[in-house]
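K.L.:
this one's sequence-less:
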């Protein structure tokens, strides 16, 4: 099993988790929590905790809040959900006294978490958040390594159920983009999902552990 990161017992973590759950759907909240568990798991597997860039608080904030833009507050903003979420997360951190340098790193990791090929080159925090998020859809950052077995995933799903994660995220991203077209600029995940929907094409979101 993947052990619960001790940081979750900290008061700031409980405050941020309450903020997350009040801001997004239960499916998105559970996905965000699992992504954080996976990111911390990868930090162990990659021996990243000794890296000079490893910051457990920044990793918690970035992973937990990476899909904040898919909530109602994000839907009201004109930017793509990744950027809207990064802005909202930064506002939350500023309101709770987090230093500007940490908030900026968190902003970058959230804004880039769907930018495959870019996030991995923008430092450890961006890499861990992008990889942890992808692992929740069954995409291993190191093909063939199987960082997460089906048994490990089942344990985490029991603690934080999937609740039709893929469908929920798809519906939120596409729904926002149709309501506010500026949220789906060329090259974005939102634009891709809207176009595949319009063409009646099946989604290629991985389904290793079901919806």
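P.N.:
Great, that's in hand. This structure is a prediction, so every number in the text was calculated from the model and none was measured.
K.L.:
When you work out contacts or count neighbours from here on, use the C-alpha atoms and nothing else.
P.N.:
Noted.
K.L.:
can you tell me how far residue 70 sits from residue 117?
P.N.:
Distance from residue 70 to residue 117, counting by Cα to Cα, to the nearest Å: 23 Å.
K.L.:
Look at the two and report which has more neighbours.
P.N.:
residue 70 (26 against 10; other Cα atoms under 10 Å).
K.L.:
Thought residue 81 was touching that one, still the case?
P.N.:
Yes: shown here, residue 70 and residue 81 form a contact pair, counting by Cα atoms under 8 Å, at 6.1 Å.
K.L.:
what is in contact with the two at once?
P.N.:
residue 173 (Cα atoms under 8 Å, 6 or more residues apart in numbering).
K.L.:
How many neighbouring residues does residue 167 have?
P.N.:
Residue 167: 14 neighbours (other Cα under 10 Å).
K.L.:
wait, what's in contact with it?
P.N.:
Going by Cα under 8 Å, 6+ apart, residue 167 touches residue 211.
K.L.:
Next one: it from residue 185, what distance?
P.N.:
In terms of Cα to Cα, residue 167 sits 21 Å off from residue 185.
K.L.:
what's the single longest helix in the chain?
P.N.:
Longest helix in the chain by number of residues (criterion: DSSP state H): helix 26-45.
K.L.:
which is the next helix or strand following that one?
P.N.:
Downstream of helix 26-45, the next assigned helix or strand under DSSP states H and E is helix 56-64.
K.L.:
Next up, a structure to set beside the first:
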């Protein structure tokens, strides 16, 4: 599979989600969000996993929006804050309530250790793709050529340093959150060792 084989949904909601993410995310965080979708869609394509491309794309664009200053909640974990932002965005996009809830679920679940593909294919795919992009988990699941092509088109731009600072701040301020657990369990070292940054 090549980058050109990955289908980007061309719906009004998908285009607006990219526009919103571009407006609020740093260049590094924006490229991370785009790569999260690309890794996920490529993984699904190679393994025959059926998924809702628009739902996955919109969720990918907002999965880390809770890390940016404008949406950084002092009361809930960043993934829950991002889920709330997505719910409101999807309401504006005219999605029914059930679909808004699904976007929120996918975003919250990307922080889980594992998401059952039979119960939530989009959450499963986003959890896997962000695991690769942030901590370099299981790079062998994507071909070397595809990894090189995606990284050339959407470079990392210092994501490791920026994300480490963000997740450390979240974990410090919200020690009972999943981010807090990640920080205590050495996520900074895993991010620093990510082979995608070599």
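P.N.:
Noted; the coordinates are in hand. Since we're looking at a predicted model, the values are computed, not measured.
K.L.:
How alike are these chains, TM-score-wise?
P.N.:
The TM-score (TM-score structural alignment, normalised by the length of the second structure) is 0.86; 194 aligned residues with a Cα RMSD of 2.4 Å.
K.L.:
Okay, helices next: where are they in the first structure?
P.N.:
For the first structure, helices defined by DSSP H occupy the ranges 11-23, 26-45, 56-64, 72-75, 81-95, 100-111, 124-135, 150-159, 165-179, 189-199.
K.L.:
What range does the fifth one cover in the second structure?
P.N.:
In the comparison with the second structure, helix 81-95 of the first structure aligns to the range 78-92 (TM-score structural alignment).
K.L.:
Relative to the first structure, what is the average displacement of that stretch?
P.N.:
When the first structure is overlaid, stretch 78-92 of the second structure sits 0.9 Å from its aligned residues on average, using mean Cα distance after the TM-score superposition for the first structure.
K.L.:
Give me the nearest residue to the most centrally placed residue in the first structure, chain neighbours excluded.
P.N.:
Nearest to the mean C-alpha position of the first structure, counting by Cα atoms, centre = their mean, stands residue 66 at 3.9 Å. Among residues not flanking residue 66 of the first structure along the chain, residue 110 sits closest, at 4.9 Å (Cα to Cα, 6 or more residues apart in numbering).
K.L.:
Run a quick neighbour tally on the aligned partner of that neighbour in the second structure.
P.N.:
Using TM-score structural alignment as the criterion, residue 110 of the first structure maps onto residue 107 of the second structure. Using other Cα under 10 Å, the number of residues around residue 107 of the second structure comes to 32.
K.L.:
picking up where we left off before, contacting residues for the residue nearest to residue 66 of the first structure?
P.N.:
Residue 110 of the first structure touches 62-63, 65-67, 82-83, 85-86, 126, 129, counting by Cα under 8 Å, 6+ apart.
K.L.:
Next, format those as TSV and append distance to residue 161 of the first structure.
P.N.:
Shown next, in TSV, are these (distance: Cα to Cα, whole Å):
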residue	distance to residue 161 of the first structure
62	21
63	17
65	18
66	18
67	17
82	23
83	26
85	23
86	25
126	25
129	20
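K.L.:
among these, who's most crowded?
P.N.:
Going by other Cα under 10 Å, residue 66 tops the contacts of residue 110 of the first structure with 36 neighbours.
K.L.:
Map that one onto the second structure.
P.N.:
In the second structure, residue 66 of the first structure lands on residue 63 (TM-score structural alignment).
K.L.:
Same question for residue 57 of the first structure.
P.N.:
Residue 57 of the first structure maps onto residue 54 in the second structure, by TM-score structural alignment.
K.L.:
Spatially nearest residue to its match, not counting backbone neighbours?
P.N.:
Residue 54 of the second structure sits nearest to residue 9 (Cα to Cα, 6+ apart), 5.6 Å away.
K.L.:
The one you found contacts residue 52, doesn't it?
P.N.:
No: applying Cα under 8 Å, one finds residue 9 of the second structure not in contact with residue 52, separated by 9.5 Å.
K.L.:
In terms of neighbours, single out the busier of those two.
P.N.:
Shown here are residue 9 of the second structure and residue 52; by other Cα under 10 Å, residue 9 has more neighbours (16 against 11).
K.L.:
Let me see the contact set for the more buried one.
P.N.:
Here residue 9 of the second structure is in contact with 53-54, 57 (Cα under 8 Å, 6+ apart).
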